[in-house]
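J.: have a look at this prediction, sequence included:
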Amino acid sequence: MTRDTPPISRRTALRTVAGAALTTLAGCMNTNESSGTPSNGSPSQNDQGPLQRVAVDGTTVVVELSEDTDVSQVNLIQPNGELFGQRDVATGAQQVSFEIGTSYAPGEYRVLALEGEETVQESALSVQPNLSIVEMGIGKNQPEKMWNSSSDKISKEAFVSVENQGNGPDAITQLLFIGDVPYPSDEEGTNYDENDDVSGIYDPEEDTEVDEVVIEPGEQLTLYSYRSPFAFVRGEGTSCESEEQTGSFEVIIETRVGTNRVSNTYSIHYSASEEFDNCEITISED
């Protein structure tokens, strides 16, 4: 943290954590036992063979079959070659599904259509989340973005918009603020960054801290902080001073399936104040 006038020593050591979202292929099926992805990224349709469509819907792999199929069983094979699951196909059925949840191994899956013990068609499906942080802000500065714009609590909290551009679901298990924020998530503040049992994510509907938030393929959602990263606490983190200060911090989301950690870095500016908790904060993305 530095003042805009003569520099001062940082009160906190900014820990830089590399986070990168994996770029993934959209899942689809084709007619030649290999995956194929149309230019628009949507699942392709198949007019030949029993496998008409293979895609991820929410946290489920859905397999649609032709109307006159003789397929008796559909198997889903994991990227490591092991069987994920198998579904018997009832007479007249045109769809089976596999619930993959948010504990699956990302990568290329294979769907096998069987007549008896013979594989009559195979399709490949890439299942991979791709999360990114789209926007973040402070409740005090943007109350209209919070769950309740009239609550005093929102002034100390933050919102973070996250998008999943991949074609696999994921679970966000932790929301962290590391660096020159007033009350960071590490040992300079709330000290939960190494605690897997604490998410730091608030659910307005449940009015409590939740263990995780599931984000489906193509979904964009807003996370809310729970442990007041923008609250001024004397002797903790960064407080207001008589001269302006500038610094930086990271917003980090921990995930279960994808890259495990995705982050964005932001610049932060504190206005001058004679009171430790009465300055204005502005932020901008680096």
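T.: That came through fine. Keep in mind the model is a prediction, meaning the values are calculated, not measured.
J.: okay, CA-based contacts and neighbour counts for the rest of this
T.: OK.
J.: mind listing the strands for the stretch 51-200 of the chain?
T.: For the stretch 51-200 of the chain, strands defined by DSSP state E, counting those that start in this stretch occupy the ranges 51-57, 60-65, 73-77, 83-88, 95-99, 107-115, 118-127, 131-138, 158-164, 170-179.
J.: deepest-packed of these, please.
T.: Most buried of the strands of the stretch 51-200 of the chain, by mean neighbour count (mean count of other CA atoms under 10 Å): strand 170-179, with a mean of 26.
J.: how distant is that strand from the center of its chain?
T.: Centroid separation for strand 170-179 versus its chain: 9 Å, with CA atoms, centre = their mean, to the nearest Å.
J.: please apply the same query to stretch 35-55.
T.: For stretch 35-55, the distance to the chain centre is 26 Å (CA atoms, centre = their mean).
J.: buried ones in that stretch?
T.: Within stretch 35-55, the residues that qualify as buried are 35-37, 43-44, 46, 49-55, counting by 16 or more other CA atoms under 10 Å.
J.: contacts only, for the residue lying farthest from the centre of the chain.
T.: No residue in the chain sits farther from the centre than residue 116, which is 40.5 Å out by CA atoms, centre = their mean. For residue 116, the contact set (CA atoms under 8 Å, 6 or more residues apart in numbering) comprises 71-73.
J.: how much space between it and residue 81?
T.: From residue 116 across to residue 81, the span is 21 Å (CA to CA, to the nearest Å).
J.: again with residue 240
T.: Between residue 240 and residue 81 the distance is 57 Å, computed by CA to CA.
J.: of the two, who's got more company?
T.: Neighbour count, other CA atoms under 10 Å: between residue 240 and residue 81, residue 240 has more, with 22 against 11.
J.: which residues does residue 271 contact?
T.: 240, 243-245, 279-281.
J.: who's the closest spatial neighbour of it, skipping the chain neighbours?
T.: Distances taken as CA to CA, 6 or more residues apart in numbering place residue 244 nearest to residue 271, at 4.7 Å, with adjacent residues excluded.
J.: isn't residue 70 up against residue 118?
T.: No. Here residue 70 does not reach residue 118: they are 11.4 Å apart, not a contact under CA atoms under 8 Å.
J.: pretty sure residue 267 contacts residue 281?
T.: No. Assessed by CA under 8 Å, residue 267 is found out of contact with residue 281, at 10.4 Å.
J.: how far does stretch 92-109 stretch from start to finish?
T.: Stretch 92-109 end-to-end distance (CA to CA) = 26 Å.
J.: just give me how far it sits from the chain centre.
T.: Worked out by CA atoms, centre = their mean, stretch 92-109 lies 20 Å from the chain centre.
J.: ok, structure two:
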Amino acid sequence: MGLEPFISRRGFLRAGVLSGSLALAGCLDGSDPVFQEISFEESHLVVRLHDEHAVEQLNLIAPDGSIFSQSAVATGATTVRIEMLDLREGLSSYDHYTPGKYELVAILPERTVTRELDLRPELQVVDVQQRPDATSRSDFAQLEVTIENVGTASTWVYEFAYRGVPSRRVEDRFFFGPGIPYLNKPSQPAEIILGPNETQTYVGTGLPLLFDAESVESCYEVIEATILVGVASGEVIEKSIQISMDGEILLSSRNEYACTDLSIQLIEDNTGYSGDGT
């Protein structure tokens, strides 16, 4: 299942945090006279050049062949930071790079040097549990989902939907525009962004485990459900889970209830997504 992301006029995002060098088509080593290291740091693609380089400008070419960015290199400078990702708190738009193969072109006085960068997020659901800090009926009806990014570029989770859960309010649909964060936690853009080789724990705003007491009132059931994870690059990943209910019944005045003790297991029948939709 895929969604077209809402993209602002700039059309691209800054990238998140990546510890270590970015995977390149061709290794960087001591024999490379230009590039020393290329990595993600927070919101930027960071290019470190050798001390004796003669680079005057760096161009980053997008997968469609257009120029993503042009950066002049000051004399003596060895580090260039290219903004790749922009998630603005409280606003209704953002910028997100298009996953795919980029070309980083170093322009020297008499030649150019090109390196290929493969920028693709790949997210996987690695853990699901009842919200551990729950203190209210609404909290107990929420799930905490841990996501790992095993790709080469950053993105973020913006919302959760569910299939097969008792609450129809969260059934198989997202409420806001793709990419706009709709989460209980985390709340800060720097924490929402999920960089390569990182994990992050998210709690959505929905109440997927809020039961209707008119149909059943029991905390001794086992159900299977599917979590739908909305990703800012426009993809949706799915993960099947088994929920075993136990504990006390917390009944509301609206004849809805949550259970205080849930055990959740991942069902290994789904995979994550790669940023190009494959």
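T.: Nice, I can see it. What you are looking at is a predicted structure, and each value in this text was computed from that prediction instead of being measured.
J.: overlay the chains and give the TM-score.
T.: The TM-score (TM-score structural alignment, normalised by the length of structure 2) is 0.71; 232 aligned residues with a CA RMSD of 3.4 Å.
J.: make a markdown table out of the strands of the stretch 51-200 of structure 1 and add distance to residue 194 of structure 1.
T.: Putting the strands of the stretch 51-200 of structure 1 into a markdown table (distance: least, CA to CA, whole Å) gives the following:
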| stretch | distance to residue 194 of structure 1 |
| --- | --- |
| strand 51-57 | 33 |
| strand 60-65 | 31 |
| strand 73-77 | 35 |
| strand 83-88 | 32 |
| strand 95-99 | 30 |
| strand 107-115 | 28 |
| strand 118-127 | 29 |
| strand 131-138 | 21 |
| strand 158-164 | 20 |
| strand 170-179 | 10 |
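J.: for stretch 41-53 of structure 2, grab the matching residue range in structure 1.
T.: Aligned using TM-score structural alignment, stretch 41-53 of structure 2 spans residues 57-69 in structure 1.
J.: span of the matching stretch from start to end?
T.: Across stretch 57-69 of structure 1, first to last residue, CA to CA, it's 22 Å.
J.: now swap in stretch 97-109 of structure 1 and tell me
T.: One end of stretch 97-109 of structure 1 to the other measures 14 Å (CA to CA).
J.: with stretch 210-222 of structure 2 instead?
T.: 14 Å.
J.: what residue of structure 2 matches up with residue 157 of structure 1?
T.: By TM-score structural alignment, residue 157 of structure 1 lines up with residue 142.
J.: number of nearby residues for that match?
T.: Residue 142 of structure 2: 23 neighbours (other CA under 10 Å).
J.: ok, and the closest non-adjacent residue to the spatially most central residue of structure 2?
T.: The centroid of structure 2 falls nearest to residue 156 when counting by CA atoms, centre = their mean (2.4 Å). Closest residue in space to residue 156 of structure 2, ignoring its immediate chain neighbours: residue 193 at 4.7 Å, by CA to CA, 6+ apart.
J.: state the distance from the aligned partner of the one you found in structure 1 to residue 202 of structure 1.
T.: Per TM-score structural alignment, the equivalent position to residue 193 of structure 2 in structure 1 is residue 214. According to CA to CA, residue 214 of structure 1 and residue 202 of structure 1 sit 13 Å apart.
J.: these two - which one has more neighbours?
T.: Neighbours per residue (other CA under 10 Å) separate residue 214 of structure 1 from residue 202, with residue 202 holding more: 23 against 17.
J.: you'd agree the more buried one is in a strand?
T.: Yes. Residue 202 of structure 1: assigned to a strand according to DSSP: H, G, I helix; E, B strand; the rest coil.
J.: what residues are up against the equivalent of it over in structure 2?
T.: Matched by TM-score structural alignment, residue 202 of structure 1 corresponds to residue 184 in structure 2. Each residue near residue 184 of structure 2 by CA under 8 Å, 6+ apart is listed here: 202-205.
J.: and which of those residues is nearest residue 74 of structure 2?
T.: residue 202 (40.7 Å; CA to CA).
J.: related to what we said a few turns ago, let's see which of the contacts of residue 271 of structure 1 end up in strands.
T.: Of these, the ones assigned to strands by DSSP state E are 245, 281.
J.: let me know the secondary structure of residue 35 of structure 1.
T.: coil.
J.: nearest residue to it other than its sequence neighbours?
T.: residue 124 (4.5 Å).
J.: I'd say the one you found and residue 109 touch.
T.: Yes. Between residue 124 of structure 1 and residue 109 there is a contact at 5.7 Å, judged by CA under 8 Å.
J.: go ahead and confirm residue 158 of structure 2 touches residue 185.
T.: No. At 10.4 Å, residue 158 of structure 2 does not count as touching residue 185 under the criterion of CA under 8 Å.
J.: which one's the longest strand in structure 2?
T.: Longest strand in structure 2, counting by DSSP E: strand 236-251.
J.: what comes up buried for it?
T.: 236-246, 249-251.
J.: dump these to TSV, plus distance to residue 96 of structure 2.
T.: Shown next, in TSV, are these (distance: CA to CA, whole Å):
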residue	distance to residue 96 of structure 2
236	16
237	18
238	21
239	24
240	28
241	30
242	34
243	34
244	38
245	39
246	42
249	43
250	41
251	42
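J.: between the residues you listed, which is nearest residue 83 of structure 2?
T.: Residue 83 of structure 2 has its nearest neighbour among the buried residues of strand 236-251 of structure 2 in residue 236, at 25.0 Å by CA to CA.
J.: now the alignment partner in structure 1 of that closest one, nearest residue through space, not along the chain?
T.: The equivalent of residue 236 of structure 2 in structure 1 is residue 261 (alignment by TM-score structural alignment). Residue nearest to residue 261 of structure 1 in three dimensions, not counting chain neighbours: residue 254, with 4.6 Å by CA to CA, 6+ apart.
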